[in-house]
Each structure stands twice: as structure tokens, then as C-alpha cells.
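Trainee: Predicted model, plus sequence, below.
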Amino acid sequence: MRYLESSHPIVDRLAMCLSILCWFIYPILLFGFAYMREFQLPYYILLNLSFFMFLQVLLTVVHEKAHAYAASCFSLKTEISYRNKDKKHFRDGQKFFKPCCLFKGDAKISKIAFVTIAIAPAITLSLIFLLFLLLFKTYLSQFSDVFYFGVLLYVIKLRGCSGDISLIIGALKQSKGVKFQQLDAGNFRIL
């Protein structure tokens, strides 16, 4: 029996490096823009960090909803779980808020549907980012910090698509008539 997992060593390493770089750049930008604008530093940092974290959670929900919507276009029923149900991982310090899109029943997913469902969040997040740039282009020229924070948020959320990219790479290597069946979050059986 062959399996497809949402982790690929090269994609995971690149995504991790990109994420570390973004989280390293974020505080530097935060302090730099607070100093430039002569804001009171604690309030500026608290406000931006709160907004940044809120958007992280919101865009994570959008990511999973994109999977569910794409699946519904192929008449597949899904359920979105927002909690890490594995108590062992929760004790080990892994995230409690860990959303995932689960297929109901023993759904057999065609290759084209599988790739479409997996790529949907990256396309959705990219469209949201482009819309953000278009709607706020005059505002962004005056407040460049919003632009930089938006870019960092976009890159960090695209890093969240790395598991989906690993699944796409694995699916594209399979033969034409192959089908996929979900075992658990991020793991699929190749039929």
C-alpha cells in the first residue's frame, strides 16, 4: 500500500527557513517603524502584534475554508476541525489551535480534484493579498509599515501551504487514474 504525506523534507526546510526569516524581520520592522513615527513604543508594538496575531488566526481559518470550498466543487463532503484532538501532542507542547480539513466517509478523490483542493488555499491567500494591495495602494504609500507587515503576514501564511505543496508534488508523480483516500489530517492512501 502506498501513502502520501503532507511533509516533504526539501519543502519543509525551505518553509521553515522562510518562516524563521520572517519572524526575525518582524520585530526589527516593528521597532524601526515605531521609532520613525515617534509612536509610544509599547502601545505601537501591542497594537501591531495583536492585529498581526488576529490576522494569523483569521487567515488560517480562510485557508481551511478554501480546502472545504474546493472539495464541495467536486461534491466531496468535508468537516473542518479547529482543535488538535491528539492529547499526546497537546501535552508535548504542540498547538491546541490546529485546524484541518477532513473528508467525511471513505471519499475517493481523483487526481485533478486532489491537486485542485490542495492548491486552493495558496490561490485564495494570493488573491486576498492582491486585493489588499489594490484597495489600499494610496494608504500604503503613506504608511509603508502596513505594507511590510502585510508582506510578512502573506509569506508566513504561504509557509502554511507547504504541506499542501508537498501533497501536490507527490500527487503529480502518480499515474493518471489514481485516487486518494484520507487516512487522517495530511495523510492519504494512494488507491
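Mentor: Sure thing, it's come through.
Trainee: Only C-alpha atoms from now on, for both contacts and neighbour counts.
Mentor: OK.
Trainee: Tell me how many other residues crowd Leu130.
Mentor: Using other CA atoms under 10 Å, Leu130 has 11 neighbouring residues.
Trainee: how far does whichever strand or helix holds it sit from the chain's center?
Mentor: Following DSSP states H and E, one finds Leu130 within helix 111-135. Relative to the chain's own centre, helix 111-135 is displaced by 10 Å; criterion: CA atoms, centre = their mean, to the nearest Å.
Trainee: Just give me how far the helix or strand just after that helix sits from the chain centre.
Mentor: Reading on from helix 111-135 to the C-terminus, the next helix or strand found by DSSP H and E is helix 137-142. Between the centre of helix 137-142 and the centre of its chain there are 26 Å (CA atoms, centre = their mean).
Trainee: Could you point out the helix or strand that follows helix 137-142?
Mentor: Using DSSP H and E, the helix or strand that follows helix 137-142 in sequence is helix 144-159.
Trainee: quick one: that following helix to helix 111-135, angle?
Mentor: Orientation of helix 144-159 against helix 111-135 (axes from the mean of the first three to the mean of the last three CA atoms, to 10 degrees) gives an angle of 180 degrees.
Trainee: Can you mark which positions in helix 144-159 are buried?
Mentor: 145-150, 152-159 (16 or more other CA atoms under 10 Å).
Trainee: could you say what helices and strands that helix packs with?
Mentor: If you count contacts as 3 or more CA pairs under 8 Å, 6 or more residues apart in numbering; DSSP states H and E, helix 144-159 packs onto helix 9-37, helix 41-73, helix 111-135.
Trainee: Just want the angle from that helix to helix 9-37.
Mentor: Relative orientation of helix 144-159 versus helix 9-37 (the same axes, to 10 degrees): 170 degrees.
Trainee: try this one side by side with the last:
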Amino acid sequence: MPDKGSVIDSIRSQEAVSVCRLFLLLQAVRQQPTLFSAPEDSLAAALATQSSLAAFSYETLDIARCSLNTLKRSAQRDLSGGWQALDRARLKARDSLQAVSIEQSRPRRGTKAEAEGKLKVAEQKLEQARSDCWQLVGAVRRLLYDADSYAEQFDIPELSVQVKKNRADVLALFNFLHNPPPGAESGAS
């Protein structure tokens, strides 16, 4: 059974390892912020204040949470630059993450970038609507063709008259079947 002194020494050494690893993590964030910008990393919130940095834990790297005073004391004892070096590393890492966040965020309201984005989405919707329209036109043309061929095949006068009447009604609704807008592709013949 370990005694109280060995437990305290174990905790003290964990804090030292933890603060050194925290410092190395902050340097890595500063150098490659895009790798750590995912919301699940929760680094942006941890870097906001000194207290939130102390409360931050990262199990993968064995970085343990602690009080701010404990973090300051551990940094003074275990880092060459002390607490000031750790806090400077926090600020630089925070600035790097914020820069990445700004780049990745959507454009601000009322900006040219926002207008360009909305225009692009509208153009995509318009192109999809055109495609859908010409698919529908192709289907209607196919149905009209099939109806004409059935009327001819069965040679029933009443059926032929009804098909011609229905064809005229459909063509009146879809006058663009014969006059497609410029640049539009024709559907099925």
C-alpha cells in the first residue's frame, strides 16, 4: 500500500507531465491549427481564458484538469519560461484557431461573398429546375407518342378523336413542347 508521500509525489509528477504535454499541445495548435479546429476537440473554449485552460483535460495525451493556481505553480516549476510561457502559448494557439475559424466560417451578412454564395445556390436550383422541366417535357412527349400509336393500332374512331382532343389540350398547356426556350435541351422524342 503506497504511503501519503508517494501518492503526493505521483500526483506532482502527473501534473509536471501534464503541463509539459499541455505546452507541447499548444505549440502544435499554433503550428497546425486546422488539425485542431474541429468542435469536438473543444480547444477553442479551453483557450479562451486562463481558467478554462486549467479546467481543460485531454485524456489521449494524459493532460489532467486542475485549478488555475495548480497550473500556474506547475508551469513555474516544470517549464523553462514558467507560467508566462504557457500563457503566451495559449494566446498564440487561440489566435491561430480563431484565424482558422474565421476562414472556415460562412460569409458575413451583406457582404459580396454572401451574395456570391446565394447566387451560386440560386443558379444550382435553376439548373435543377430546368433539368426537371425537360425531364417532364420528355415524359409528356413520350406519353403523347404512345397515345397516338395506340389510337392508330386499334383503329377505333372514338378513341382516335379522344386522343386528338386530349393531345390538343395537353399541347395547349405545354406550348413550349414545340418552342423550347433558347439553350434548353430537348427531352425524349
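Mentor: Ah, there it is. These numbers come from a predicted model, not from an experiment.
Trainee: What would you report as the TM-score here?
Mentor: For this chain pair, the superposition-based TM-score is 0.24 by TM-score structural alignment, normalised by the length of structure 2; 65 aligned residues with a CA RMSD of 4.7 Å.
Trainee: Now tell me what touches the helix holding Leu130 of structure 1 from outside.
Mentor: 59, 62-64, 66-68, 70-71, 74, 140, 150, 154, 157-158, 161, 164-165, 167-168, 171-172, 176-180 (CA atoms under 8 Å, 6 or more residues apart in numbering).
Trainee: Please, where are all the strands along structure 2?
Mentor: Here structure 2 has no strands by DSSP state E.
Trainee: Look up how far Pro42 of structure 1 lies from Ser50 of structure 1.
Mentor: According to CA to CA, to the nearest Å, Ser50 of structure 1 stands 12 Å off from Pro42 of structure 1.
Trainee: Same check on Ser72 of structure 1?
Mentor: Taken as CA to CA, the span from Ser72 of structure 1 to Pro42 of structure 1 is 45 Å.
Trainee: Give me the more crowded residue out of those two.
Mentor: Neighbour comparison, Ser72 of structure 1 and Pro42: the larger count goes to Ser72, with 13 against 10 (by other CA under 10 Å).
Trainee: if I pick the closest residue to that one other than its chain neighbours, what's in contact with it?
Mentor: The spatial neighbour of Ser72 of structure 1 that comes closest, neighbours along the chain excluded (CA to CA, 6 or more residues apart in numbering), is Thr78 at 7.7 Å. For Thr78 of structure 1, the contact set (CA under 8 Å, 6+ apart) comprises 68, 71-72, 101-104.
Trainee: Distance to Ser19 of structure 1 added to these, as JSON lines?
Mentor: JSON lines is the format used below for the contacts of Thr78 of structure 1 (distance: CA to CA, whole Å):
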{"residue": "Ala68", "distance to Ser19 of structure 1": "25"}
{"residue": "Ala71", "distance to Ser19 of structure 1": "28"}
{"residue": "Ser72", "distance to Ser19 of structure 1": "31"}
{"residue": "Cys101", "distance to Ser19 of structure 1": "22"}
{"residue": "Leu102", "distance to Ser19 of structure 1": "25"}
{"residue": "Phe103", "distance to Ser19 of structure 1": "28"}
{"residue": "Lys104", "distance to Ser19 of structure 1": "32"}
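Trainee: Just the buried residues from the residues you listed, in ChimeraX please.
Mentor: Restricted to buried positions by 16+ other CA under 10 Å, the ChimeraX selection for those reads:
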select :68,71,101,102,103
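Trainee: which one of the contacts of Thr78 of structure 1 sits closest to Asp12 of structure 1?
Mentor: Set against Asp12 of structure 1, the nearest of the contacts of Thr78 of structure 1 by CA to CA is Cys101 (19.8 Å).
Trainee: Point out the other helices and strands that the longest helix belonging to structure 2 packs with.
Mentor: As assigned by DSSP state H, the longest helix anywhere in structure 2 is helix 112-154. Packing contacts for helix 112-154 of structure 2, counted by 3+ CA pairs under 8 Å, 6+ apart, involve helix 157-173.
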